[in-house]
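**Q** output the structure for:
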Amino acid sequence: MGARLPLAHQGIGGDCCGRAGAAPRQHRAPARRDRTKGRRPVVSDLAQDEAFARIRLLRSPNVGPVTYAQLLRRFGTADVALDALPDLARRGGQAYRAADARRIEDEIAAVRRAGARYLFHDSPDYPSLLREIEGSPPILTVRGDGSLAALPSIAIVGARNASAAAVKLARDFAAVLAEAGFVVVSGLARGIDGAAHRGALPATVGVIASGIDIAYPPEHADLQEQIASQGLLLAEQPPGTEPLARHFPSRNRIIAGMAVGTLVVEAAPKSGSLITARLAGEAGREVMAIPGSPLDPRSHGCNQ
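**A** You can find the predicted model right below:
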């Protein structure tokens, strides 16, 4: 990928990636302009050029988590995979162009402005249980206390339009779990999610369907910032990404994948909460539910 300054100078290592004071690397002869000059994405233990290439590979057309993993296994590094993609496409009779490098520079700058950092699939700080699920996110963007991802966690999910009783239950359960040494994972949605986060703070992980710099829902902007400063905020989507309907099932798989078990507090039969519960069961994790009134549609999913 061309020349790179030493990690400590370039800011893709050092205090931004949890390796402050890392020994500087030797300079290499310049071949292309430095695509990460002046940027500080947190990139765990990777060299800057490989980190940049991995971000670019994942943002390239038709490259999702599964294809990304296959390409890395086949070619060894993202840089080599990027060089191989046009030829692979030509063999299939198609033209191909990887994500523009300037777009990746802009993304890295946005991550830096948000006070966030990148977390790669093979980083020791990557949530170990999440790594086990099929199609786990190759790259996460995070803000906050990364050590929380290594602690045992329980996901608490449920209805957005939850009853007052269910909101209290979620908050109380989250507080008890936090006191017992668990981290509570949820999705920062209205209702049960917000109650669970508030009950567990600071021992909570918020998984959002937007970019790390987007507050959603807007009324949870203060809660999201509180989680980022006291707990851990986590996003799969690039910064600047607004939450779209297709992003929420992806967020749900992260919530289920991070936790040893998922607790559902009020959920309709067709709801995102039950999608999270199903994903948890498919991953071999515990699935729990708090039963409710058979007369309340918000409890029908839990009563199944």
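**Q** CA atoms for contacts and neighbours, from now on please.
**A** Fine.
**Q** tell me the contacts of R298?
**A** A159, A162, E266, A267, A268 (Cα atoms under 8 Å, 6 or more residues apart in numbering).
**Q** you'd agree it is in a helix?
**A** Yes: under DSSP: H, G, I helix; E, B strand; the rest coil, R298 sits within a helix.
**Q** for it, give its distance to A268.
**A** Distance of R298 to A268, computed by Cα to Cα, to the nearest Å: 5 Å.
**Q** so where does R74 fall, helix or strand?
**A** Taking DSSP states H and E as the definition, R74 sits inside helix 65-75.
**Q** actually A89, not the one I typed
**A** helix 78-91.
**Q** re earlier: sort out which residues of the helix holding R74 are buried, please.
**A** Neighbour counts over helix 65-75 (16 or more other Cα atoms under 10 Å) mark P65, Y68, A69, L71, L72 as buried.
**Q** compare with the first, here's sequence two:
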Amino acid sequence: MESPLSQQEAFARIRLLRSPDIGPITYMQLLARFGDARAALDALPDLAGRAGRPYEAAAEQRVQAEIAATRKAGARYLFHDSPDYPDLLAHCEGAPPILTFRGDLAILARPAVAIVGARNASAAAVRLAREFAHGLASAGFAVVSGLARGIDGAAHTGALAGGATIGVIASGIDTAYPPEHAALQERVASEGLLLAEQPPGTEPLARHFPTRNRIIAGLAAGTLVVEAAPKSGSLITARLAGEIGREVMAVPGSPLDPRSHGCNQLIRDGAVLAQSVEDVIELLSGFDGVPGSRFQTEGKAAEPQAPLEESAEITIAHLLTTAPIAVDELIRQSGTNAPSVQMALLELEIGGRLVRHAGGRVSLA
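**A** Below you'll find the model as predicted:
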């Protein structure tokens, strides 16, 4: 693994993230609280014990096998505090603390635009996605997409012909999905950049696609939806982009085609209507973190978290139910300082009693 970290700390970080009930937010809070992953691992049994259950971190043999599989796939690890970690993604709530990658990390330094859309896209939309991607890549943008059928595949193909592309997959770095995109995924890895959050050998399960979508949205200054039906995964990506303060664009389509209804609805909701590559370049060229589009949801980009401070143990479980509530509201109702509440939530999560939701909300498991 090429990393400024020591081998021991890098190993401990992978082990920490693969341990039960440790998600990205909990992982970052543990590092902030204990200083490094080795100390955090040592503290896990005591933290879980306060929540009333025994705890075992991920087995060292499992992590050793994962690292061997990563190397065998020709991949490497990218940690959240590496200078190569993309800045826009780093400022997203729940950003993946560890990614595996194949390809050229220098692509992450380019301005990026996500292009997403329907898997069962029309021939016209596929051609349009390919042309948009080619034009944007030729203009110096890295085109980000998810290597799915339809619009995603067309976006990667067009970008490879014009410049750089980044593929984000919902499986392990060594697994191609869909199978017919195996050759395209290999091209992205060898000529562009391929990213995966899941460990090697992981199949692309349904629950992995929302996290894949948040990475796509988080990497890019803006997301362009070329064709999408209502309630599709592409619209989820667009709304995630809106939540974190990025530009949202959509290509209008015929009201007679259900595959255009999602894009037309996005435009009604304030997304920028995009009819040409020039429209996208004009919108994103001056992006400074404040979107010009009117498409916004109630969410907002997460602020970097301050390190947790030593505090007395508190019990806030009685304030929680299975209905999600904002952490800020818990702090207000408990009358306790934020670091103490965060520590209590950390103990509950490691104890398997807490679930984290989008928008900084939590609930009992």
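**Q** any idea what the TM-score is?
**A** The TM-score (TM-score structural alignment, normalised by the length of structure 1) is 0.86; 263 aligned residues with a Cα RMSD of 0.6 Å.
**Q** mean shift of the helix holding R74 of structure 1 relative to structure 2?
**A** Helix 65-75 of structure 1, aligned to structure 2 and superposed, deviates on average by 0.4 Å (mean Cα distance after the TM-score superposition for structure 1).
**Q** what range does that helix cover in structure 2?
**A** On structure 2, the counterpart of helix 65-75 of structure 1 by TM-score structural alignment is residues 24-34.
**Q** tell me who's in contact with the residue nearest the centre of structure 2.
**A** Structure 2 has I215 as the residue nearest its centroid, 2.5 Å off, counting by Cα atoms, centre = their mean. Applying Cα under 8 Å, 6+ apart to I215 of structure 2 gives the contacts L89, A95, P96, V168.
**Q** same question for A90 of structure 2.
**A** H80.
**Q** what does it align to in structure 1?
**A** Per TM-score structural alignment, A90 of structure 2 is aligned with R131.
**Q** need the strands for structure 2, in chain order.
**A** 76-79, 98-103, 112-116, 142-145, 164-169, 193-196, 222-225, 247-250, 272-273, 325-326, 354-357, 361-364 (DSSP state E).
**Q** what about the second one, distance to the chain center?
**A** Okay, so that is strand 98-103 of structure 2. Distance of strand 98-103 of structure 2 from the chain centroid (Cα atoms, centre = their mean, to the nearest Å) equals 13 Å.
**Q** what's in contact with it?
**A** Here strand 98-103 of structure 2 makes contact (Cα under 8 Å, 6+ apart) with 14, 70, 74-80, 173, 188-199.
**Q** hmm, try it at 10 Å
**A** Residues outside strand 98-103 of structure 2 that contact it (Cα atoms under 10 Å, 6 or more residues apart in numbering): 10, 13-14, 17, 24, 70, 73-82, 85, 166-168, 172-174, 186-200.
**Q** make a PyMOL selection of the buried ones in those.
**A** Burial among the contacts of strand 98-103 of structure 2 is assessed by 16+ other Cα under 10 Å; the matching PyMOL selection reads:
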select buried, resi 10+13+14+17+24+70+73+75+76+77+78+79+80+85+166+167+168+172+173+174+186+187+188+189+191+192+193+194+195+196+197+198+199+200
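**Q** counterpart of the residue nearest to the centre of structure 2 over in structure 1?
**A** Using TM-score structural alignment, I215 of structure 2 pairs with I254 in structure 1.
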